[in-house]
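sequence plus the predicted model coming up.
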Amino acid sequence: MSTARLTVSTLAMLAAGASAASARDEIRIVGSSTVFPYTQAVAEQFANNTGAPSPIVESTGTGGGMKIFCGGIGESYPDITGASRAMKPSEYELCQQNGVTDISEALIGYDGLSIAISRANEMEWDLTLEDIYLGLAAQVPVEGEWADNPYTRWTEINPDLPDVEILAYGPPPTSGTRDAFVELAMHAGCEELDFVKEGGFDGDWIKQNCSRMRQDGPFVEAGENDNLIVQRLDADPNAMGIFGYSFLYENLDRLKPVMINGVEPATETIADKSYPISRPLYFYVKNAHRGVIPNLDAFIEEYMSDDALEQGGYLAERGLVALGEDELTQLQDNVLDGKPMDLQD
């Protein structure tokens, strides 16, 4: 939305929302479990630097956060939402319908989607994207037909893999991590199948037929709390977990990464794109709350600071892969100036 004129009713809604928002003292943030530790780190730094109340940061998942964020303006609604994927057109439309018409988008850096296993597992793991698809997809090729997935052990897919049962804990459909994993790992793995290549199936077919995860046991939806996945991996050394690199990075004492196409997730491999499943991370600011919610502008300045976002900054120390210098400067200018996004279908 650029210079579109506001109607009288829209102006009244913004004014009412701003008045209500002023009754709340704490900044409120929702959204992605992957972005959560970065936002929490900024919140702690901000509170230490300023003495202001620490923002309330909730891990609701990307989809859940968007729904709450786009619910309206005023004190009942959050000021910022984190996202492990870009806002969808349908979410943008929901925001518009509810008067959230002025939003700034911040791409804060990059993250690798990691598959990890307990350090108690002594085997070496290296999966291809095709292996991942065949292990975790609801439907796969079976004797030349597209059918329900029959595989129960990794060696049934690839005899070079460890001979253990397939079991992976991953995020639910409301999670941006799930959306990104389906797009970057499952669709890409499906594209590698001879069945798909020889059949000449296009991207629409892949999206329609290769997006569903298994529901017969080998893939388990573990909710938005990544700590619960770690507990389950501790309990079963052969089980795998799917989450963002930042969470793996913070739990390397208990977990080890599974290589994909011979490459481990790491800051360097995510940055140079040699690690095959990486994604951008975002947060979104409700601009109607700027100048109304106490300390919101100052918090955004801390989030956009070089100390937080540059290479070697305190978010990079927690696993965020930093933007390049030019990208970072443009991001800081756009967000600090409150540049509104204009998402079109």
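The structure has been received and is ready for your questions. Remember, it's a predicted structure, so these values are computed and weren't measured experimentally. Numbering: from 1, shown residues only.

please count neighbours and contacts with C-alpha atoms only from this point.
OK.

quick check: Phe243 vs Gly170, distance?
7 Å (Cα to Cα, to the nearest Å).

surely Arg254 touches Ala116?
No - using Cα atoms under 8 Å, Arg254 is not in contact with Ala116; the gap is 9.8 Å.

structure two is appended below for comparative analysis:
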Amino acid sequence: MYYLKLTASACAVAAISATASVAQSRDEIRIVGSSTVFPYTQAVAEQFANNTGAPSPIVESTGTGGGMQIFCGGIGEAHADITGASRAMKASEFQLCQDNGVTEITEALIGFDGLSLAISRANDAAWDLTLGEIYLALGAQVPVDGEWADNPYTMWNEINPDLPAVEILAYGPPPTSGTRDAFVELAMHAGCEELAFVEEGGFDGDWVGENCSRMRTDGPFVEAGENDNLIVQRLEADSNALGIFGYSFLYENLDKLKGVQIEGVEPTIDTIADKSYPVSRPLYFYIKNAHRGVIPNLNEFIEEYMSDDALMTGGYLSERGLVPLAEDRIVELQDAVLDGVSMEAPQ
């Protein structure tokens, strides 16, 4: 029995060594995940490459859900080192990681972002939507004559006569996107809860989650993929169409687009930071700790991401639209991430 235990231990060490050897054969850091986090990570990658002369990390915009699937696929050369996310890791994703040997993960909440509704600057209407109006425009089912039924609205002014008399058309992210998850939770669910039908009917959160999560599939809402730049192009082509994406993409395209007010508040860095803008969410990235010290330059890249130059107010990420954490929270984040503190299982 003692011999067998030694053999098992030796096999485990050999397996870890083999994984490290395979991982080391890849020179570039590989990062996947959220299209919203993508521009921030890309900015860090460029800064890192310029500062160190090391190969620039490969950053892929796969969407939050797609990134989690790739990240949690396993340990070694074939698997990503970091994934970005526009929501926290789900319990099911954490379990997938555990099942595939990705057992030590560091979670980093890097800042905040507003979910923006944007429209072309060529549109001169004064857009100001309530969350309830957003739901009535884009929800698959809505109240109709006292019943919960398929959405009949085709024009904005059918929902509210004060809104423009134009067809409802909104381009947004697919179900694999963390932006979609966040939009459903922060805008669709909240808007559904504002409806008199729901309030007066006494429907609870479970009912809202089950009945108010589906987006329309009959034309007014169009899934535009994970590339938010394509949404920007479509808004330029159709001045009456709305786009749904993270604030960073609105921020980068303010020469072409303007934010739609929600509940009377325009999306800006200040309104997202002070929480007066009603549709904001945290942004994350996740590090595969088994790859630290194995993938060349990974630790140095993490140090750049955690630097004051990147994260603090006035840093180069806030210049790109990231709403930074408070300074004391940034210091706590830096300590935890640089020390490789592993996250607990999500509840």
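Perfect, thanks for sending it. Note that the structure is predicted; figures quoted are calculated from it, not measured.

hmm, back to that, who's more crowded, Arg254 and Ala116 of the first structure?
Using other Cα atoms under 10 Å, the more surrounded residue of Arg254 of the first structure and Ala116 is Ala116, with 27 against 16.

for the more buried one, give me its contacts.
Applying Cα atoms under 8 Å, 6 or more residues apart in numbering to Ala116 of the first structure gives the contacts Met240, Gly241, Ile242, Leu248, Leu255, Lys256, Pro257, Val258.

which of the residues you listed count as buried?
Among the contacts of Ala116 of the first structure, those classed as buried by 16 or more other Cα atoms under 10 Å are Met240, Gly241, Ile242, Leu248, Leu255, Lys256, Pro257, Val258.

what does the fourth one align to in the second structure?
To tie it back to what came earlier, the one meant is Leu248 of the first structure. Aligned by TM-score structural alignment, Leu248 of the first structure pairs with Leu250 of the second structure.

and the buried ones among the contacts of Ala116 of the first structure as CSV, adding distance to Ala180 of the first structure and secondary structure?
Output for these, formatted as CSV (distance: Cα to Cα, whole Å; DSSP: H, G, I helix; E, B strand; the rest coil):
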residue, distance to Ala180 of the first structure, secondary structure
Met240, 17, strand
Gly241, 15, strand
Ile242, 11, strand
Leu248, 17, helix
Leu255, 22, strand
Lys256, 21, strand
Pro257, 18, strand
Val258, 18, coil
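
surely Ile132 of the first structure forms part of a strand?
No - assessed with DSSP: H, G, I helix; E, B strand; the rest coil, Ile132 of the first structure is helix; it does not lie in a strand.

okay, now the equivalent of it over in the second structure: neighbour count?
Here Ile132 of the first structure is matched to Ile134 in the second structure, going by TM-score structural alignment. Residues contacting Ile134 of the second structure under the criterion other Cα under 10 Å number 19.

re the thing from before, in the second structure, which of the contacts of Ala116 of the first structure remain in contact?
Of those, the ones still in contact in the second structure (both residues aligned by TM-score structural alignment, their matches' Cα atoms under 8 Å) are Met240, Gly241, Ile242, Leu248, Leu255, Lys256, Pro257, Val258.

so which helix or strand takes in the equivalent of Val44 of the second structure over in the first structure?
Applying TM-score structural alignment, one finds that Val44 of the second structure aligns to Val42 in the first structure. Taking DSSP states H and E as the definition, Val42 of the first structure sits inside helix 36-50.

report the aligned residue range of the second structure for the next helix or strand after that helix.
Next along the chain after helix 36-50 of the first structure, taking DSSP H and E as the criterion, comes strand 56-57. Counting by TM-score structural alignment, strand 56-57 of the first structure falls onto residues 58-59 of the second structure.

how much does the matching stretch stray from the first structure?
With the two structures superposed, stretch 58-59 of the second structure lies on average 0.4 Å from its match in the first structure, counting by mean Cα distance after the TM-score superposition for the first structure.

could you look up the SS state of Thr300 of the first structure?
You called it Thr, but residue 300 of the first structure is Ile. Quick answer, by three-state DSSP: Ile300 of the first structure is helix.
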